[in-house]
Structure formats: C-alpha cells, structure tokens
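> 3D model of this:
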Amino acid sequence: MIHLARLSLLTVPLTLALTLALCAGARAADKFDDKFRQLDELLPTASSTRSASGAPGHAYWQQRADYKLRATLDEANRAITGAGTITYHNNSPDTLHYLWVQLDQNMFRGDSDNRNISTIPSRESWQKGGPEGVKFDAIRFAFESRVFEGGFQLKSVKNADGRPLRHTINKTMMRVDLPQPLKPGQRFSFALEWRFNIPEASVLGRRMGYERFDQEDRNDLFEIAQWFPRMAAYYDTYGWQNKQYLGDGEFTLEFGDYDVAITVPADHIVASTGVLQNPREVLSAAQRERLERARKSNKPVLIVTQAEAEQAEKTRASTMKTWRFKANNVRDFAFASSRKFIWDAQGLKSGELDVMAMSYYPKEGNPLWEKYSTQAIVHTIEQYNRYSFDYPYPTAISVNGPIGGMEYPMISFNGPRPTKDKKTGEPTYSKATKYGLISVIIHEVGHNYYPMIVNSDERQWTWMDEGLNSFLQFLAEEAWEDNYPARRGEPRDIVDYMKSRNQVPVMTNSESVLQRGPNAYGKPATALNILRETVLGRELFDFAFKEYGRRWKFKRPTPADFFRTMEDASGTDLDWFWRGWFYTTDAVDVRVDGISEYTISSQNPETEKAWRRKMKQAEPVSLTDQRNKGMPRRVDAHPELKDFYNRYDDFTVTNADRNKFAESQEKLEDWEKALLSSGKHLYLVDFSNVGGLVTPLVLEITLASGKKYIERIPAEVWRYSPRKITKLVVTDEPMTGLTQDPFWETADIDQDNNAWPRKPAPSRLELFKTERGGNDMMKDFNTPLKKSEPAAKAGQ
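Got it, this is the predicted structure:
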C-alpha cells in the first residue's frame, strides 16, 4: 500500500523540505560506517615502479630467464629425463647473492607438504548429513602417494664451466648459491640434469600426468608440465616468490626464450608450446602438405586423421624421434605426446600476425572434438582480442587428455569427451558435455591472455587470472550462441554463494581460499560484469579493461595495479566497489521498506479544501457513527441552536483564506508558481541495505496508466547513510508499484523484499498422502532398533 499525504512547500523553503525528507533515513543510523572510504590504507604506496594511476612506473623492471632444454620420454617406465641450461638476467636494481628455483614436481613426493596436509571430510560433516565414510578415491590417493616415487631426482647443478654449484633444496624450492654476487645488469648461466616419474593423472596428477587406455589399445597419453626446474619470480613488491607449491596456488614465472628438444617414440605426435623447427624430420610429406593447407583454410584441416591414429595405436615404434621447438617471450613451456593423437589445424589472423589454431585428441574424443575444439580456439582469440589485445603468439593449441582443464603458453589441456552408449556402443555426448568442452577450451585458451601474457602472481592471488579470465570467458560464451548455458558471469548465478556463510574475501591468498570455484572464478567474474553493465556502462568499462591489458601485457601486475588502472582509465572512483566485492564477504540485499505518497499543495484554498473534503469523505465511517445514524439530535429539535458553524463545514473557503492566498502569491517567483500548479506526484521511498554491500539502485516504476520506466541511481546514494535511506521519486501520474533490481543485475540475494507492494513468491506446493496407521499404538514397539542407537534406548 502507498500512503497518501499532502506536502506543503510554502511552510518551509523548498530545498530544506526535500533535504529533511531525504535525510530522514540517515538520522536512523546508529553508527556511521563509511562504505566509500578510500583504499589508501589497504593498497601499497605508489612508487617509481608502479604509479598511482595503475600503470608501470618510469623505473619499472622485471627479471628474465632463457632456457635451452632437452627432454626424453621413457614411455615404458613413464618417466622424463631432462637436462638444460638456464640463463638468468638480473634486470633489477638489486645485487643478488643467490637464486631461487622452483621444483614443483616435488609436490608428488610421498613426504611433500601437499601429501602431509591432505585431509578427508571430518566426522562432524558425517553427523550433519555428509558422506558416511571415506571415498575410495581418497584412500587410493593416500596409499598411492606414499608408494609413488615422485619428485625431481637431480643429477647435477653446475655453472657454465662445469663446476658444481652449492644448492639447497627446501621442499618445492631450491636455492642456488652464486659463486659471485650477481650485480644489476649482469646475467648468470647454470646447467642442470634431472629425472622424474610421471604421475598417473587420475590418481595423483595435478595439472599434468599420464592417462592409461588399458581396456582400449593399451596405450598412454602424456600431458607434461612443471617438467623442468623453473626460475622463481623476483619482483619489486615481493622480492623472491618463495611460497611452496601446495597444489592450489598456481605459478608466477619470468618471461624468456625457449629452445627445447623433445625425444619421444618415433610413432608419437607431439603438441607443444612454441613453433616446430624440424617438420621434415618428424612429419610425413602428407602431413606437411596438410599443415600448409590448414594455414589458409577457414575451417579445420586434418593433419593426422582418425584412421591414421587408429593404425598407429596397433604397433609400437622401436626407434625415437626428436621434435625441436622454439618459443620467444613466454613464461613457461609444456607439451603432450601420444601415438593416439588425431591432429587438426586452422589458420587465422590476429591483427597482422598469422596464427595456427590446433587440436590434438584421441579417437575417444570424437565426434565431439573434431566438431568443436579448433572452432572454439578461433572463437576465443577473436573475442579476447576485442577486449584485451591481439593474440601475439604463432600457435594456440587444445589437447584432450586426462587433465580436465589447465593452461600453459600456447597450449592447454582439456578433458571433456563423449561416452559410449550402453546399448549401441557408439559414442554419444550430453548437452552438459558439449558446452562443458566449449567452455573449458575458451577458458584455458583464454588464459594465454591472463596470466600467460598479463603475468599476475597466481601463487598469491588466484582471482587475478581466474576471475578476469572467467569474466572474458562469459563474454565469449555470450558471443557463441543465444542462450548459451554459461555458468559464471550472470549476477543471479552467484546469489547462492553470496548467501552462504562459508566465505572468505576474494582478496585471500590462493592457498587459503575456501570454495575456490565461486570465490576465485565466479564472484570476481560477476563483479566485473556488474561493473560493466550497471556501474560504469560498457563504453567506460571496455576502454578501461583494455587499457589494463595494454599497460601490463608481458609485465607483472598486482591487484592494486588493476584497481587503479580501472579507476584511472574510466575516470571513476571505484574504491567502494573494490572494498565491498573484493575485501569483504558482504552481500547485496536491498529491501524496499515502504512508500509514502505526497502531492504538492497549491496553497489555493479552493483547491486544497476541496482536496481535504475528498480525503475526509474517503475515510471509513466509524462503527459508532454507523449505529447512531438516524438517532434524534437536540439541534434538530431546537433549530435556534444552530449558527454559522453549522451552516458551513471545515472545508468551506472563507474570504480570509482567499486574502491570505493572494498575499502569498505576490511573494512567489514564476518558477515557484509553476511548480505549485504542476500537479506532480511525490513519493518518499524507504530503502534498507540489509546485506551490507552498497550498490546502485535500479528502480522499475509502474504508473497508473500501466507505463513502466527505469530510474538508475548511483551507489553513492548510500554515502551518508549506508544502512537506510529515503529517496524522493517524482512522477507525472500516480505510481502503482516499484521494484528494485527488476532485471536481477546486482546479485541481490533476496528478491522477495525488492518490490512494493510485495509480490507473492511463486513456488510449488508438494501434496502427499498421509500415511495410514496413525493410531497404531504398537508402532514404536515393532520398529527395529537402529544399529547406531545405544541398546539402552530399547527400555525407554
């Protein structure tokens, strides 16, 4: 119900009257909580390396590491033997006395922290309705992790002249002591030899491993990453990034050039970061011809057909081949190898650069992979280029294997594949599998932009790559087809998570994040979508987001650099937004508390007293007056008792009223007279911020004629009163309804309190038959005692 009243604008000055009304909610707040205070106390101070605008400073620097590596795949023993040289460039202003190297394979050691800190669901969760016991997979993991001989077996660490270097291994990190201090501008080369056993991906693997095909053709498929000792990052805001690799926090690495030789069985096909340098040595003439044809094709061309891959599966080569690849200005290197691979490719343009989009998959991936994989790669590059920068690498690869989804420069590992129909034995796939494949390819190929090029520190902040990439994934999915079943990005899809109590802020270190998917992927992606659609608008947001990519490609940004760039390039103070969405676990929940209607008093007695008479007549007749109707009255029996006040009621206009009105009109200016006669309808709408996260108001206003319109109010409406506010709404005709957030665009967690008058929440009432036997007095006696109950209960 909307309460109706008359607002007199002559009793107090106009601006004061409105101010008093709008601030009514502010006085109700018992304690002021400044949701708009600046982030200065949270963000690092700007410096010569990172400017206050969010751009790299004039003294920005970053280290570099070049690699010359060779690896041999021991297929029979499922192991990698490697050797190589690392050249480390000290571009910092600091003198270094030692270097830190990442030994991430050591996570697979039986005594690693990753193994020792692993847990199973607690007993409390069982008692609250959780799983009653431990899954086979968890037990298998615990057993296998203690018998699997994982981790790097370092054979040697030597300097350029072959002398051993002192080094100390600390779990997944290794310190290399320099024979002499490495001064600014100098470089240092050292050589390593190593070996490690490849974990089985479905049992122990984390982002790499092998897949068995025992029941099919007794072949393996290898996806190899973290396969060589990699230089740890050293940068201005953190120094050496020496957080141990526990499994959740991913990687931050230095850019460099790679020259890599990969030796595998001669019948294997290798997919890899970089560009193949020796196609004549490893590819047939037919394969080379198909590859050249694919460069100019507008659809995928098969380089290795399914028939050829199936034939290769039947035999085992007795010789080895070496595939040579080079990759420039990348931060990592990964590859995949198997004789099972079907291979297709298609060329595309990225700006002025020719790019090859390529997919590698076993026959078990068809018919899904041959139809969608390479097409999804091309689509990803086209869409991400729009919002970031032109893809700068010559290849982009999607590999189907045991890893569900993982990214490396130019190559990604993606899992979804069809299943066999139980009746026909033919491969088939569900809708979820189809779109799951397209989405994971978009996501993992998209990671080339964030963090493979915009090189954020994943070991510190998962959201900086996963959240930003999930947001761009959502935009790319929307461009794939209408009604694409996207999982993350729409505000309504994050509501259940925002309601939950088991949350931590987005700005939480990677290893401490709870509910990794919604926290580091879904919530930041949703926040950016709201920032784009509701807060800034597409034009301002897209310009600022693209500027962030332009500023920080091939550099290492921090969260502060992102926040500051988005504000700088959009020309908007967004500290309230970052604070609420990224530093708290508050939720959006705006409640419409009520509406009071006011019409403007014209002060004309002829109009105003007629209006009051009408209001009086509209009031209900009291029960007493109803029962007294027709009763004898004294004044009716004695008419001489009636006087002037009996002849005229309270709503009669007198000459005094007219004179007073005339005098007041002489004091008004023309615009004030026009306002008094405008007939506008004024509504004071009361809102409460129940969830704590301030948000713009999006009001859908419905008028008596049925017309609807949207009024958008910036989040700053909450600046002086973050809990309760009263907003003035002016309409040309009576308002019959108001809805806050009508399009569900702000992730409001309770839509039931967003409308006035309240709208009934539609739901289904489940009907069921009442069980018979309600009068069975022997029921409890006849019920068997549950094994989990104490025997003493039988006598109660």
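
> Could you use CA atoms for every contact and neighbour count after this?
Fine.

> which residues sit against the top helix by length along the chain?
Criterion DSSP state H: the longest helix present in the chain is helix 368-387. Applying C-alpha atoms under 8 Å, 6 or more residues apart in numbering, the contact partners of helix 368-387 are 299-300, 344-346, 348, 350, 357-359, 361, 390-391, 396-398, 417-418, 429, 434, 437-438, 441-442, 445-446, 449, 472, 475-476, 479-480, 542, 545-546.

> Could you identify the buried members of those?
299-300, 344-346, 348, 350, 357-359, 361, 390-391, 396-398, 417-418, 429, 434, 437-438, 441-442, 445-446, 449, 472, 475-476, 542, 545-546 (16 or more other C-alpha atoms under 10 Å).

> Keep only those of these that are in strands.
Among these, DSSP state E puts 344-346, 348, 350, 357-359, 361, 396-398 in strands.

> End to end on stretch 732-741, go ahead and measure it.
One end of stretch 732-741 to the other measures 22 Å (C-alpha to C-alpha, to the nearest Å).

> tell me which residues in the longest helix of the chain are buried?
By neighbour count with 16+ other C-alpha under 10 Å, helix 368-387 contains the buried residues 368-370, 372-385, 387.

> do the same with stretch 77-94
Neighbour count says stretch 77-94 has 78-92 buried, by 16+ other C-alpha under 10 Å.

> Stretch 506-520 too?
Quick answer for stretch 506-520 (16+ other C-alpha under 10 Å): 506-511, 513-514, 516, 518-520.

> Could you also give me the structure for this second sequence? I'd like to compare it with the first:
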Amino acid sequence: MRYLIILITLTLSIGAIAQDIPVYSGKFNAIDRLLEPPSPYRTASGAPGEDYWQQRADYKIKASIDENTNELVGEETITYFNNSPHDLKFLWLNIEQNVNRKGNEDFGDVMGGVKDSISSLQMQYLVRPIDFPAGTDIQWIRDANGKDLDYIVNNTLLRINLPQPLMSGQNITFSIKWKNYITDRAKFLLSREGYEYFPEDDNKVFLLGHWFPRMAVYNDTEGWQNKQFRRLGEFALEFGDYEVELTVPEDHIVAGTGVLTNESEVLSKVQRERMEKARQSFEGQLFIVTPDEARSNEAAKSTDTKTWKFSAKNVRDVAFASSRKFIWDAMAVKLPTNTVMAMSFYPKEGLPVWTEESTNGVKQALEVYSEATFDYPYPVAISVNTSNIGMEFPMISFNGGRPVNGQISEQARRGMTSTIIHEVGHNWFPMIVSSDERKWMWMDEGLNTFLHQRTLAERYPQWSSTQPKDIIPFMMGDQKTLRPVMTNSDNDLLFQMGANFYQKPTVGLQMLRQTIVGKELFDIAFKEYANRWKYKHPNPSDFFRTLEDGTATDLDWFFKGWFFTTETVDIDLAEVKWFQLKEEQATVENKQQKGNTKRISGSGKSASANDFSDGPQPFTLTPTSDGSYGQFLSRLDESKMRDQLSGKHIYELTFENKGGLVMPVIIEWTYADGTKEMQQLPAEIWRLNEAKVTKTFLKEKEVASIAIDPNQQLPDINMTNNVFPRKEQTDKFEEMKDE
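Predicted coordinates:
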C-alpha cells in the first residue's frame, strides 16, 4: 500500500504537465519486429549461427564466341551440393540473358514516352521496332549418365524437375548445353553485357556477364531466391569453383575471372616475360600488350581460334571480356596477406587517361577496402574499359569513361576513376560478403559506395566525395513518391535508385562513423560484419545486429528512422534563454528573447529576437526548502553554489524536431571574445519527447551566437532555423546556397 500511495502521489504531481507530453511514436522502440527473428542459423548478435548452412555449386564450362554471328555457344557441367537440411524436388537456375528479349521491361518509358519529336534510339527503347535475336536458348539438360532431365523455362529462370529428390547432404551432377545471342549494348537501356562496336576499325569488344545458366540461391530465410531479373535488382548466387575454357578468335586478348592456366599456349614469349616483370612491379604498371601492338591487332583479323583457360576458386560467378583491340597493362599490389595483380584492358579509344588512371585506381581500391574489411583474397583484380556502364563481377569489372579526341575534363576523369574504384570495390560487397542484390540493393551498393567514397576522400583529396549534405535535395523530395531504403530493388523508382540505394546508405554510415558512434568503434564493428559474413549470405538484420553488437550502442532508433522511413532531419533552434546570477541581488537574471514576431521559414512559430543586446533580467534564486529533501538529512551548500555561478552564464536552448528523424544535436558556441566551442548532445536526448527538448548549459563566457551543426555533419534540410541570432543564420544559408 505504501508504494501505491507513492505512485498515486507521483501521478498527481505530473498531471499538471501531462497536456504538454506529445503523442509517442516509438522512435526509440526496438526494431525486433521489423527483422526476421534470430535462429540457430543466424544469431541475435548478427553472426552466423552454429547451424548456419549454405549451398555450393562447382562448374566446368566450355564456350566459344562467333564474332561474325555474335553468338556464344556453351556447355557446362554443374555439381550442386545440397547442404541444407531439406530434400529438394527441383532446382532453380538463372538465365538472365532472357531479359533482353522483346516484351521484357526495358524502362523505355523513363525517357519520356512518345513526343512530337523523338530520337530513333528513344523509340527503340520504347517499343523496339527493329527486333533482333536475344536471350538464351537451352538446347538440352542431362544427368551424369547422359539421360535427359525435364525442365521448364520461366522467362529469366530455369526450373529442373528432378526424377527423385536431392536428399539433404547429397550432391547432383548435370550438364547443360545452351546458346546466347550476344546483343549490341547500344540498343539497350541499362545494358550490362553484350558487345560494343567500333565502326572506324570494324571491331568489337565483347563483354560477357551472366552469360551461362547459374544456380539460384537456396537459403534459410527465403528458400529459393527465384525472383525474376528485371535489370535493377541484380544477382544472388552460390559460391563454388570454376574451370572455364573460352574459344575466341586467335588474335583476341581475353580478360577473365580467375587465374590464366595456359599462358604458354595463348601468350607470346615476349608477353610472358612482361608478365613476369609485372609480377614484381609494385611502383607502376607495365604493358603486357602495348598500344602499338593493339593497333596492329586491329588491322588484321584472324580466322583461326585460340582457347583461353581460367581457374577460379570460391567465387560466385565468372565473367570475361574479349577483343583484338585490347591494350593490357598490369602491376603487383602488396597487401599484408596477399599479392594481387592489378590489371587493365582497354582499346586505344581509352588513351591516354586509361593508362594514367585505371590500374592505379584498382590499386587504391584494393588497399583502402582491404584495410577497412579484410585483405583482398583473389589473385587478380581487373578493370576493362567500355562505354556507358559500370558493372562488377568477381575479379573483373567493366567500366565506362573515355577521353574525347585524347582530351578529358577533370570532372570526367574523376567520374571515370570513381567508377573503377566503385566496381572493383564490389569484389567485397557483394562478391564475397554475398548479400542478395535482387532483394536488397542497398546492402551491396550502399556499403560499397561508403567505402568507394572513403577511397576518394583518402586517396584523391583533390576531388569531391559524398558528404551528408549531399543527400538533402533527395530527402526534401515529395513524400508521396519517396521510398525508404528498405525497399526491394525492383520496387524503387528508377530516378530515385541512385540516391536511395547508393547515396543515402552511404551518408547513414558516414554519420554513424563520424558523428554517432565514432571511428574507432564503428570501424571495428564494420570490419567484424565483413569478416563474419565473407563467403556467406547476410541479410539486413545481420548487418544491423552486428553493428550494435560490435559497438555496444543502441542504434535501433537510427536504423528505424534512416532505413525504414522517409522522414527528414530538421532540428529547429526554436528558443534561447539567457540567465546570469548577480551577486549583489542574489538573483538569477533571465532574458527570454522575444518581441520580434517576424516568422522564419521552417520555424513554425514566432521567432525569437535577433540578438542578445537587451541583456539578462533578474529572477530570484530561492533557498531549497527542507521538505524538498524528503528524509535526506544532508543539504546543498548554497553559498558555494552562488560562488560557482558568480559571473557565469546559463543558457537554456529549446530544440524542436521538425523533420521527424531523431539525431544528435551538434552545437557550436561562439563567445563574445571570438572563441568557439563545439558540443554534441546524443540522440537519446529525444527519448522522452521526440518533438521538443530543452537543455540548459552553464558557460564561463558570454555567448555571441549559437549554431546547430554548422559543418553539416547531419543532412539538415533547413539550415535557416539552426542559428541564433536568427538573421545571421538566414544570411549564412543564403550564401551557402549561392556557393
């Protein structure tokens, strides 16, 4: 009964202020209900569980290119290991080339639809009036004994109906023969593979990605990942070992995933000697095929063929590029646990900038990403030049950016180098930390862009890199059309995709590292995530939980707001009060800045006065009554308190959350003597009131002005309400907009 009386007393005592308590929206509630629950496969800490499993597929592939018909014919043998606890009655494989067949989504309407004037290329995107062969033709599928297996093609997916279930713990070997129609990349929007034609010398560069039937993922949280490929949501694949034989015209140079195992058969003696020197060249690249040699190759087209053989271990895919136009340079990159050959392949149209930037860009990415996560484990990292693309595969990437008549602007040079770094970086996310791109694009694009921008900032300081303020225009967009980051890849609007899946997660991680958690703890936790899930299949919950596990920081409020909503950051310095104790009167002065009723955009109420010029006004500092101490017998030394307050300044600041996202509050105090002080309040100050918070500060010196987040560590969408005096901030914000 005694405790009930106390509770009733407390309830009555706060009743008078109850009307000021806002409706609680639960921004600081746990996000458990938004994530799949922990299981023996995935723990509550974000690590793989003791019963975690994943499937595996090994491939032996033989394929050939006919450059006259633009066809690739291939035959593969797949050994698929069922490591799941389930028996499988059928298998699903990806055949993404079928997306290029007429009738599939090609996003032509994003070009604006039919107008009174429309280019032929736009019309081709819209309705493909000029049709051409595309896609994959399956010729047969047979078991290890040569017996035909029943199968069904469903657009970009292939289902194999097994004559008897593949039991848990068993494996199956089967073979597929197929043909791909290699398409002209210029005829597709968002084309990642095909050939690029060069009319001047009548040659092609073949870029072959997702070019063979590949096993779909089967996992513990989804079963079969058998979502159709619609160009945006990319690939979810199993790891395995590959042995690949590629037959191409004899004068072609081939760049491919893996180690070239028959150098003596496909490279000249001079080329092999150059490769040996390049393997010891750590300071700069050497030519394996020189520009002059590449020009000679262009002139004479061989009718004979040559077979290049590659071996790749523990990768989830293989890709290759083939052309007689290729210049080839290479250098060695020494990492703490591995030496990697960084290489570039490019036509003469890439000169001179590709020689200057490409292989060096590969090196910079290898070093920064390895330091941030784990050492790059593969033997090669390759950058191939093409047009209008940036596309990643294990150990090899296809990257756009070229000079015009040998000249390139600094902006274009930055864009080209940035693309190379980004696509090489995808070796970590998702080629090794193998998240599901088809479902959660942000898990690979966002995490990769975060490290890609870090590489630019650290290794190319002369160029700009993404900062939190860069996401402001996107976050200020129409809330009716904005999607949260936690949107499936194919469900986002095409024009929002870059901001939502690349830039916004990048800014979120930058804020965690630089402002919310701090570099030391964040870097440890981020590296822990990468190492926990390398060669495995993480989900968003595994990432969120690992960051919390590794930092001992409750970040549910951040993940919920930043990833699951489209709310904005807009912290309004709504009110400023100034207090000062005057010894002779034994009072506390108070000056609440009022009187100026001019409305400020974004404030939502009357603004405070423009400055502190009127000075403080007195309030009485009264002794504490004995009753306020309850049963405590000790008392405050009120004389000492007056001494501590003597000549000092008390400022009471009221912050209003106008945007919805709770964030730390970063305060810059500028004092009357011109000195400055930075102070940061944690996001937890919003726990009891998510809309409005008042904090009181004791300062030795008189304050001249106050600025909230002046360096824009947070993407505050309205800087006009961030500073007192208010007019000073309005002027500063206008200057910033002009810049």
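
> returning to what we had before: mind listing which of the buried residues of stretch 506-520 of structure 1 are in helices?
residue 516.

> could the buried residues of stretch 506-520 of structure 1 be laid out in TSV, adding distance to residue 179 of structure 1?
TSV is the format used below for those (distance: C-alpha to C-alpha, whole Å):
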residue	distance to residue 179 of structure 1
506	42
507	40
508	38
509	35
510	35
511	34
513	40
514	43
516	42
518	47
519	45
520	42
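
> So the residue lying farthest from the centre of structure 2: helix, strand or coil?
In structure 2, counting by C-alpha atoms, centre = their mean, residue 584 sits farthest out from the average C-alpha position, at 61.0 Å. Using DSSP: H, G, I helix; E, B strand; the rest coil, the structure places residue 584 of structure 2 in coil.

> For it, give its distance to residue 624 of structure 2.
Distance, residue 584 of structure 2 to residue 624 of structure 2, using C-alpha to C-alpha: 19 Å.

> go on, residue 432 of structure 2?
According to C-alpha to C-alpha, residue 432 of structure 2 and residue 624 of structure 2 sit 64 Å apart.

> and those two? which has more neighbours close in?
Shown here are residue 432 of structure 2 and residue 624; by other C-alpha atoms under 10 Å, residue 432 has more neighbours (23 against 11).

> can you tell me which residue in structure 1 aligns to that one?
Aligned counterpart of residue 432 of structure 2 in structure 1: residue 453 (TM-score structural alignment).

> Next, work out how far apart its match and residue 241 of structure 1 are.
Distance from residue 453 of structure 1 to residue 241 of structure 1, by C-alpha to C-alpha: 18 Å.

> ok, and the closest non-adjacent residue to whatever residue of structure 1 lines up with residue 447 of structure 2?
With TM-score structural alignment as the criterion, residue 447 of structure 2 lines up with residue 468 in structure 1. Leaving aside its chain neighbours, residue 468 of structure 1 sits nearest to residue 525 (6.2 Å; criterion: C-alpha to C-alpha, 6 or more residues apart in numbering).

> corresponding residue for the one you found in structure 2?
In structure 2, residue 525 of structure 1 lands on residue 506 (TM-score structural alignment).

> My read is that that match contacts residue 444, right?
No. With contacts defined as C-alpha atoms under 8 Å, residue 506 of structure 2 does not count as touching residue 444, sitting 10.8 Å away.

> Residue 342 of structure 2 pairs with which position in structure 1?
Aligned partner of residue 342 of structure 2 by TM-score structural alignment: residue 357.

> Would you mind measuring from the most centrally placed residue in structure 2 to residue 556 of structure 2?
Nearest to the mean C-alpha position of structure 2, counting by C-alpha atoms, centre = their mean, stands residue 446 at 0.9 Å. Residue 446 of structure 2 sits 19 Å away from residue 556 of structure 2, taking C-alpha to C-alpha as the criterion.

> For the stretch 601-739 of structure 2, which segments are assigned as helices?
638-645, 726-738 (DSSP state H, counting those that start in this stretch).

> Over to the stretch 201-350 of structure 2?
Counting by DSSP H, counting those that start in this stretch, the helices of the stretch 201-350 of structure 2 are 263-266, 269-278, 291-299.

> What span of structure 1 is the longest one aligned with?
Mapped onto structure 1 using TM-score structural alignment, helix 269-278 of structure 2 spans residues 285-294.

> For the matching stretch, give me the average deviation versus structure 2.
For stretch 285-294 of structure 1, the mean deviation from structure 2 after alignment is 0.3 Å (mean C-alpha distance after the TM-score superposition for structure 1).

> Show me which residues of that stretch are buried.
Residues of stretch 285-294 of structure 1 classed as buried by neighbour count (16+ other C-alpha under 10 Å): 287, 290-291, 293-294.
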